[in-house]
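I'll drop the sequence and a predicted model, then ask my questions.
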Amino acid sequence: MLPQPQQLKELSQALVRLNQPVVWSLRTDYHIHLSEELMSLAQFDLEASVATDKRLLVVSWVPQKMVLSHESIGLFVSHCGWNSTVEALSEGKPIVCWSQFGDQLVNAELVERNKAGVIIRDAHLSSGRVVLEDEILQMIEMAQTKGNGALTVKEKLRLAWKTGGSSSSSFQSLTQLIDSYQ
């Protein structure tokens, strides 16, 4: 399913009102649904100019892990697929969870339960609900207060992944189990 044109307009207006630097990964064929104000404020080509005064960057693809690792990134609005969720949390970034289907809903609950973000509820593509710009801004503001929770999860992940940590040990046990069947 594709995002509703009205939803893209609401989101683009919220980003204009946010008055903060934003990187938005959005396929080019959706740009026709963006608000005129955002279109005038945004840069759409990374190659156009390194030095720009535009605070909105709208591109069809970004190296997400690299962007999330940058110290100037303070928040992530995400559908909460597993990779996106782990990438954001491993960098200690709070998340506005805008889940659409499948595991995304469970992942969003994990984020919220750990006080690392907030969920926009009942806003998946098949619901037909358009989230208005005021609600989007409210959720962004609420998520910005979840930095400590996101940093706590980052530290827990770091400990689990290091040698001897629970994730590392579990992975070793799994590989040993697989090897034992050969």
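Ah, there it is. These figures come from a predicted structure and were not determined experimentally.

C-alpha from now on. contacts and neighbour counts both.
Noted.

How many neighbouring residues does residue 151 have?
Neighbours of residue 151 under the rule other C-alpha atoms under 10 Å: 19.

where's it relative to residue 117, distance?
11 Å (C-alpha to C-alpha, to the nearest Å).

got it, and residue 153?
Distance of residue 153 to residue 117, given as C-alpha to C-alpha: 11 Å.

between the two, who's got more neighbours?
Neighbour tally, residue 153 and residue 117, criterion other C-alpha under 10 Å: the higher count belongs to residue 117, 30 against 23.

ok, now which ones touch that one?
94-97, 111, 142-143, 146, 149-150 (C-alpha atoms under 8 Å, 6 or more residues apart in numbering).

Dump these into TSV; add distance to residue 159, neighbour count and secondary structure as well.
Listed next are these as TSV, based on distance: C-alpha to C-alpha, whole Å; neighbours: other C-alpha atoms under 10 Å; DSSP: H, G, I helix; E, B strand; the rest coil:
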residue	distance to residue 159	neighbour count	secondary structure
94	19	32	coil
95	21	33	strand
96	25	28	strand
97	24	28	strand
111	18	24	helix
142	27	16	helix
143	24	26	helix
146	20	22	coil
149	16	21	helix
150	14	27	helix
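
take the one below as the second:
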Amino acid sequence: MNAPDSSQRMIAVGRLHGAFGVRGEVKLESFTEPEKAIARYQPWTLRDARGNQQVCEGVKVREGGKGLVATLPGVDDRDAADALRGVDVWVPRSALPPPPPGEYYWVDLEGLRVVNADGADFGRVSHIFNNGANDVLVAQGERERMIPFVLPTYIVSVDFDAGVVTVDWDADF
């Protein structure tokens, strides 16, 4: 395993949850849709809570009884697999296919300017999260605004060329 290329924008696509069996397999939580698509996006950069990371290529993923199971090169026993508990799986943004029309990777929206139809500048997209009911865009400017990511009700348009997300949102709200 070698050092990752830090010049590429990285996206978290999964998390390892410790050993599965005794042969070095690990339980894998996938953030991709469909879940098993995570296997297509390689190489993986494994990053622990302290920020230590290593690149891993040639990972094999299969469906287990209660979720996905991964086999990582060089991880050959239960102890080595269990040592990966809580490690996040990251891939370069360039490894992902283009999203379908009208859908977006959250990471692609981060940093875009947010304005409303009247031209009020709300700042930039800080991040997006899911509150259980829907996704929420967080615009950070002179203050923080949380705008439901509902197309076209609140998110009117996304223009990557101009770097702008236009929203239907009152500047005083």
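That came through fine. Owing to the predicted nature of the structure, the values given are computational and were not obtained by experimental measurement.

And the TM-score between them?
Scored against TM-score structural alignment, normalised by the length of the second structure, the superposed chains reach a TM-score of 0.27; 87 aligned residues with a C-alpha RMSD of 5.8 Å.

And the furthest pair within the contacts of residue 117 of the first structure?
Pairwise distances among these were taken by C-alpha to C-alpha; the largest, 14.5 Å, belongs to 97 and 149.

Summarise which helices and strands the helix or strand where residue 17 of the first structure lies is packed against.
Residue 17 of the first structure belongs to helix 5-18 when elements are defined using DSSP states H and E. Packing contacts for helix 5-18 of the first structure, counted by 3 or more C-alpha pairs under 8 Å, 6 or more residues apart in numbering; DSSP states H and E, involve helix 36-41, helix 133-144.

can you do 6 Å?
Packing partners of helix 5-18 of the first structure (3 or more C-alpha pairs under 6 Å, 6 or more residues apart in numbering; DSSP states H and E): helix 133-144.

Identify all contacting residues around the helix it packs on.
10-11, 14, 117-118 (C-alpha atoms under 6 Å, 6 or more residues apart in numbering).

Next, the angle helix 5-18 makes with it.
Angle, helix 133-144 of the first structure to helix 5-18, by axes from the mean of the first three to the mean of the last three C-alpha atoms, to 10 degrees: 60 degrees.

First-to-last residue distance for stretch 117-135 of the first structure?
For stretch 117-135 of the first structure, the first and last residues are 15 Å from each other (C-alpha to C-alpha).

Next, the buried residues of the helix holding residue 17 of the first structure.
By neighbour count on 16 or more other C-alpha atoms under 10 Å, the buried set for helix 5-18 of the first structure is 7-16.

can those go into CSV with extra columns for distance to residue 22 of the first structure?
Converted to CSV, the buried residues of helix 5-18 of the first structure look like this (distance: C-alpha to C-alpha, whole Å):
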residue, distance to residue 22 of the first structure
7, 17
8, 15
9, 16
10, 15
11, 12
12, 11
13, 13
14, 11
15, 7
16, 9
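
just to revisit the earlier point, quickly check the contacts of helix 133-144 of the first structure for the two that are furthest apart.
Spanning the widest gap among those are 10 and 117, at 20.9 Å by C-alpha to C-alpha.

show me where the first structure has helices.
Taking DSSP state H as the criterion, the first structure contains helices spanning 5-18, 36-41, 64-69, 82-90, 103-113, 133-144, 147-161, 166-180.

Can you say which of those helices is nearest to residue 57 of the first structure?
Short answer: helix 36-41, nearest of the helices of the first structure by C-alpha to C-alpha, at 8.9 Å.

Perfect, that will be all.
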